[in-house]
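Engineer: this is a predicted model, with the sequence first.
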Amino acid sequence: MAASADPLSLTFAALADPTRRALLALLAQGEATVNELAAPFDMRLPSISKHLKVLERAGLVVQTRHSQWRPRRLEAAPLGQAAGWLDEYRPFWEGSLDRMATYLDELQMNSKESSHDRSTRSARK
């Protein structure tokens, strides 16, 4: 991704990969070293490091330093910005879900009425 990409694009690009999302979930539990982060994955350390670099570029992960130990920690601000952007579309998708629920209710009601009409006609014969 281009170095001049906006922060929101970098955040969504970083979140697009399931391994990076899993790394963020681990970091949500607290700081961890690269070795600790790599433990649950069937990947080599250079691959995990590449994923961490993408997360760092997006501002989602920060490397700290405690003497010789260089753990990573979650930086949640970019997630808040992404959530804020998504919230702008909440009325649209909630409205869409409400309209779909209404439509499904109507279909179910029509189905029950048709079924009732068929059973009433059968009983008259």
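Structural biologist: All right, it came through fine.

Engineer: for the rest of this, base every contact and every neighbour count on C-alpha atoms.
Structural biologist: OK.

Engineer: run the chain-centre distance for the longest helix anywhere in the chain.
Structural biologist: When the chain is parsed with DSSP state H, its longest helix is helix 90-124. Remark: helix 90-124 is offset 32 Å from the chain centroid, using CA atoms, centre = their mean, to the nearest Å.

Engineer: here comes the other one, which I'd like you to weigh against the first:
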Amino acid sequence: MRMTSRKKEILSYYEPDSLEWVIGEIGAPPFDVSGIAYLIHGMESFGKRHQLESTRRTLETMVAGGLLEKLTVYEQRQNTTQSSAGAPGVWCNVTRYGLPGKCRIYRHTGDTGGRPPIEGEAIRLDAPA
């Protein structure tokens, strides 16, 4: 895998020096595709599907190369087809990307509040080949 300038930029968002700013912009890691695309391209990424897809492909390449870890979570998102910002939104599976060994498992209770990680032991399972 080639280490491109885009991959270096994405990894820089996880560094402690820039993490405080990144958390203020898009929230705490692990990050989703739209958040990373926003950091790279700015507000214009919301209207351009090709920028989201390009960012997703880069993140998937980084996962395959072992630079990032992929996590799928069930969370509430804003429904862009609803007319009101106060609308309840929709629940969907969201893929998030974090540094290897830094993604935590959270108990799902239907509440997106800042819950602590589940207590206990965990082991890493490799995907079947």
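Structural biologist: Yep, that arrived. As the structure is a prediction and not an experimental result, all values here were calculated from the model.

Engineer: TM-score, when you put one on top of the other?
Structural biologist: Here the superposed chains carry a TM-score of 0.44, computed using TM-score structural alignment, normalised by the length of the first structure; 63 aligned residues with a CA RMSD of 2.0 Å.

Engineer: for Gly98 of the second structure, give its distance to Val90 of the second structure.
Structural biologist: From Gly98 of the second structure over to Val90 of the second structure the distance is 24 Å, taken as CA to CA, to the nearest Å.

Engineer: who has more neighbours out of those two?
Structural biologist: Gly98 (22 against 11; other CA atoms under 10 Å).

Engineer: right, and that one touches Ile36 too?
Structural biologist: No - look at Gly98 of the second structure against Ile36 with CA atoms under 8 Å: they stay out of range, at 11.2 Å.

Engineer: burial of the nearest residue to Thr58 of the second structure once chain neighbours are set aside, as a residue count?
Structural biologist: Closest residue to Thr58 of the second structure apart from its sequence neighbours, by CA to CA, 6 or more residues apart in numbering: Lys7 at 7.2 Å. By other CA under 10 Å, 16 other residues sit near Lys7 of the second structure.

Engineer: please identify which helix or strand holds Lys7 of the second structure.
Structural biologist: Element membership for Lys7 of the second structure, per DSSP states H and E: helix 5-12.

Engineer: contact partners of that helix?
Structural biologist: 18, 36, 58, 62 (CA atoms under 8 Å, 6 or more residues apart in numbering).

Engineer: show me what contacts the second one?
Structural biologist: Neighbour list for Ile36 of the second structure: 10, 55 [criterion: CA under 8 Å, 6+ apart].

Engineer: am I right that it is in a strand?
Structural biologist: No - counting by DSSP: H, G, I helix; E, B strand; the rest coil, Ile36 of the second structure is not part of a strand but helix.

Engineer: from Val63 of the second structure, how far out is it?
Structural biologist: 14 Å.

Engineer: what of the first one?
Structural biologist: With distances taken as CA to CA, Ser18 of the second structure is found 21 Å from Val63 of the second structure.

Engineer: ok so, going back, tell me which residues in the longest helix of the first structure are buried?
Structural biologist: Within helix 90-124 of the first structure, no residue counts as buried by 16 or more other CA atoms under 10 Å.

Engineer: then stretch 55-73 of the second structure?
Structural biologist: By neighbour count on 16+ other CA under 10 Å, the buried set for stretch 55-73 of the second structure is 55-56, 58-63, 67-71.

Engineer: restricted to strands, list these.
Structural biologist: If you go by DSSP state E, these have 69-71 in strands.

Engineer: okay if I get the residues you listed as TSV plus distance to His50 of the second structure?
Structural biologist: Listed next are those as TSV, based on distance: CA to CA, whole Å:
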residue	distance to His50 of the second structure
Glu69	23
Lys70	21
Leu71	22
